[in-house]
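Just a sequence and a predicted model for now, questions to come.
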Amino acid sequence: MCLAIPALVTELLPDQMAKISLDGVKKTISVALVDDVAPGDYVIVHVGHALARIDAEEAEKTLALLAEAGALATLEPEGRA
């Protein structure tokens, strides 16, 4: 079983890389598989790669469900505190 989770893109970097934030954790990932990613977008992340963009409403719902299940520390998606 694999788990891919939504994360907020905070910065684009050279070489098709980006910085993301998830529940306060910041990480650098590849965005080579997704076209037209911009800061402020949510992407689905799996093993360090963005697989697709996801709209903010769907990302927030998913993050809230993960938080409710205890997989995340807070119920507030990034930027909603």
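Done, it's in. This is a predicted model, so every value here is computed, not measured.

rest of the way, CA atoms for contacts and neighbours
Noted.

I'd like to know which elements the longest strand along the chain is packed against.
Using DSSP state E, we find that the single longest strand of the chain is strand 5-13. On a contact count with 3 or more C-alpha pairs under 8 Å, 6 or more residues apart in numbering; DSSP states H and E, strand 5-13 meets strand 17-22, strand 42-46, helix 56-68.

try this one side by side with the last:
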Amino acid sequence: MCLAIPGEVVEVLPDRADLAKVVVSGVRRNINISLLAEDPPAPGEWVLIHVGFALSKVDETEARAVLEFLAGIGQSYSDELDAFEDSHID
């Protein structure tokens, strides 16, 4: 099962406007934000991430609700977090 997981943007990379550093459950990774070019996320904003791409912005309340739900479904969420932790976009 593939899931979109919420992450908080902590930095837009200064030399790569299409990439942002996000935190998902304590894991920091670069993700591609080019799909949101018309309204790019800023540090402190939350995005839904799937296969290394930010698909949409979400507010913090919705992001936390999704994280709680995902934690409750167990193994699928754990698998998605493992895949996120193993991913690298440079």
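Ah, there it is. Predicted, not measured: the structure shown is a model, and the values here were computed from it.

Work out the TM-score between the chains.
The TM-score (TM-score structural alignment, normalised by the length of the first structure) is 0.80; 72 aligned residues with a C-alpha RMSD of 1.4 Å.

returning to what we had before: including distance to Leu8 of the first structure, could the helices and strands packed on strand 5-13 of the first structure go into TSV?
What follows is those, written out as TSV (distance: least, C-alpha to C-alpha, whole Å):
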stretch	distance to Leu8 of the first structure
strand 17-22	5
strand 42-46	4
helix 56-68	9
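
got CSV for those, with mean neighbour count and distance to Cys2 of the first structure too?
Formatted as CSV, these follow (neighbours: other C-alpha atoms under 10 Å; distance: least, C-alpha to C-alpha, whole Å):
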stretch, mean neighbour count, distance to Cys2 of the first structure
strand 17-22, 20, 18
strand 42-46, 21, 8
helix 56-68, 16, 15
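
Need the residues that contact the longest strand of the first structure.
18-22, 38-46, 54, 59, 62-63, 78 (C-alpha atoms under 8 Å, 6 or more residues apart in numbering).
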